[in-house]
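>>> Sequence first, predicted coordinates after that:
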Amino acid sequence: MSRRRQRRQYRSTDPFIDLLFNALLGFTFLFLVSVMFMNPDARKGRINLKAEYIISVTWADYLSDDIDLWVQDPIGDTVSYLRKDAGWLHLDRDDRGEVNDTIIIDGKEVVYPINQEVVTIRGIIPGEYTVNLYYYAAADPLPVQALVKVEKVNPTLQTVYVRKVALPQQDDEQTVVRFTLDNTGAIEAINQLPKRLTPYALDAGG
């Protein structure tokens, strides 16, 4: 076989090789896209951390009063609107009364009147946790009634502490509960001894 004929035969196979290569690239691309859609959290670089405890405070709907939830863990990390992530603590919802009750859905304003703040504990550190309420902004001269819940999530949802608190005036800070967790995450002690968490409250003990 002449060298010219060999070269012609080699060139005749180039389109077929290119087709196989392009098909392989296309398959690889579709595979990567399908993986991204099956796992959108991985695509966004997020890690779905499970909650061990949920701490929430709710007060009357449609009120403009701003109540803040402050939680401190055994090593001194404190979560609030000033710091929404602190160790295993995370402020999932920061509510400012009616100020942030309006949301936009399909281009229309919708009022979400529920006043609630939520903190999750996403890992267990043995020791004492402190839960405080701070009356940040008053819109009414009457005291605000707030309901605080501490709920254990794992292995099943269980309410472990509930307390109603009256906040009489702006700048009032009250310790709602202090609870101690053991190495397994179970509550072994509860008290309501006052402890100031905010750096600017006028009344640390309520």
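Noted; the coordinates are in hand.

>>> make it CA atoms for all contacts and neighbour counts henceforth
OK.

>>> quick one: contacts of stretch 48-60?
41, 69, 114-124, 144-154, 185 (Cα atoms under 8 Å, 6 or more residues apart in numbering).

>>> How far off centre is stretch 11-24?
For stretch 11-24, the separation from the chain centroid amounts to 51 Å (computed by Cα atoms, centre = their mean, to the nearest Å).

>>> quick one on the thing from earlier: restricted to helices, list the contacts of stretch 48-60.
Asp41 (DSSP state H).

>>> which among the contacts of stretch 48-60 end up buried?
69, 114-122, 124, 144, 146-153, 185 (16 or more other Cα atoms under 10 Å).

>>> which ones are touching Gly185?
Contacts of Gly185 by Cα under 8 Å, 6+ apart are 52, 124-126.

>>> now do 6 Å
Ile124 (Cα atoms under 6 Å, 6 or more residues apart in numbering).

>>> In strands, which of the contacts of stretch 48-60 appear?
69, 115-121, 144-152 (DSSP state E).

>>> try this one side by side with the last:
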Amino acid sequence: MTIRKFFSFRPFIDVLFCCLLMLVAILFLLKTEEEKTKMRPPNVLYEVILTWDGESEDDLDLYVQSASGHIASFNNREGGQGSLISLDHDALGRQRNNSLAVGVAGTVVAFNEEKVSFRGVTEGENIVTVHVYSKKDEGPTKATIKLIKIKPFKELAVKEREFSTTGDEKIAFRFKTDDMANVIEINELSANLVNPIGDFQE
């Protein structure tokens, strides 16, 4: 009695197809990573980005204190002499910053954004807070704060905060850096950069 043996290429084809899918996925991720990196300035190590609804009339301000003690904000955009941080954009809310003039056709991004760039870092702790300069919306305003490493691109922290009244200041996060520019710790211990303890208004 003769037993016929059948050989099928189907399992081999299935494995090959799966490998091709994985290769395509990896190439797509690498391309996305490359595009994100290209969008970032070459002379920046880290960015702290604050965003909130583009329809909001509220004026939120990002405050960043570097480990060297310099503070970048809307009223001190370069952080002072010797600073390695700077505020790239001060968003003022929809009417003053995020809308087109009457009769002008065009497109505007759907969010308000402020960004502080780190051209360098020193060993120590960096502090990030958000302050409400002017609260005009009726309800609370939700804001997102991100800490981004530029090369290779990576979101190191993403925090959300809600603000209800003018004058509110909330910690976004603190992050510690070593002498090799690595972020070694992130925490949310309270801080006040607008009116630090010991400073009094008359």
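Sure, I can see it. What you see is a predicted model, and the numbers here were worked out from it, not measured in a lab.

>>> Assign Val104 of the second structure to helix, strand or coil.
Here Val104 of the second structure takes the coil state, with states given by DSSP: H, G, I helix; E, B strand; the rest coil.

>>> Excluding chain neighbours, what is closest to the counterpart of Ser64 of the first structure in the second structure?
Under the alignment (TM-score structural alignment), Ser64 of the first structure pairs with Glu57 in the second structure. Using Cα to Cα, 6 or more residues apart in numbering and skipping the chain neighbours, the partner closest in space to Glu57 of the second structure is Gly93 (4.6 Å).

>>> Matching that neighbour against the first structure, which residue comes up?
Per TM-score structural alignment, Gly93 of the second structure is aligned with Gly97.

>>> How about Phe163 of the second structure?
Phe163 of the second structure maps onto Leu167 in the first structure, by TM-score structural alignment.

>>> What count of nearby residues applies to the closest residue to Leu92 of the second structure other than its chain neighbours?
Spatial nearest neighbour of Leu92 of the second structure, excluding adjacent residues (Cα to Cα, 6+ apart): Asp59 at 4.8 Å. Residues contacting Asp59 of the second structure under the criterion other Cα atoms under 10 Å number 22.

>>> Distance check, Asp59 of the second structure against Asn98 of the second structure.
11 Å (Cα to Cα, to the nearest Å).

>>> Then Asn182 of the second structure?
35 Å.

>>> what ranges do the helices span in the first structure?
Under DSSP H, the first structure gives helices at 3-38, 40-43.

>>> Pull up the aligned stretch in the second structure for the first one.
It refers to helix 3-38 of the first structure. By TM-score structural alignment, helix 3-38 of the first structure lines up with nothing in the second structure.

>>> Tell me which residue of the first structure matches up with Asp178 of the second structure.
Checking TM-score structural alignment: Asp178 of the second structure goes with Asp182.

>>> Repeat that for Ala67 of the second structure.
Checking TM-score structural alignment: Ala67 of the second structure goes with Pro74.

>>> Show the contacting residues for that match.
Per Cα under 6 Å, 6+ apart, neighbours of Pro74 of the first structure: 127-129.

>>> again with Val111 of the first structure
101-102.

>>> got the contact list for Pro141 of the first structure?
Pro141 of the first structure makes contact with no residue under the criterion Cα under 6 Å, 6+ apart.

>>> and the gap between the alignment partner in the second structure of it and Arg119 of the second structure?
Under the alignment by TM-score structural alignment, Pro141 of the first structure pairs with Glu138 in the second structure. Distance from Glu138 of the second structure to Arg119 of the second structure, counting by Cα to Cα: 38 Å.

>>> Same question for Thr177 of the second structure.
Counting by Cα to Cα, the gap from Thr177 of the second structure to Arg119 of the second structure is 13 Å.

>>> give me the number of residues near Gly167 of the second structure?
Look at Gly167 of the second structure: counted by other Cα under 10 Å, it has 14 neighbours.

>>> For it, which residues are in contact?
Val132.

>>> Report the separation between the nearest residue to Ala172 of the second structure once chain neighbours are set aside and Val104 of the second structure.
Once flanking residues are discounted, Ala172 of the second structure sits nearest to Thr129: 5.1 Å by Cα to Cα, 6+ apart. To Val104 of the second structure, Thr129 of the second structure is 35 Å away according to Cα to Cα.

>>> Please enumerate the strands of the second structure.
According to DSSP E, the strands that the second structure contains are 46-53, 59-65, 71-72, 85-89, 111-118, 124-134, 141-149, 154-163, 169-177, 183-187.

>>> The second one vs strand 141-149, what angle?
Angle of strand 59-65 of the second structure versus strand 141-149, following axes from the mean of the first three to the mean of the last three Cα atoms, to 10 degrees, is 30 degrees.
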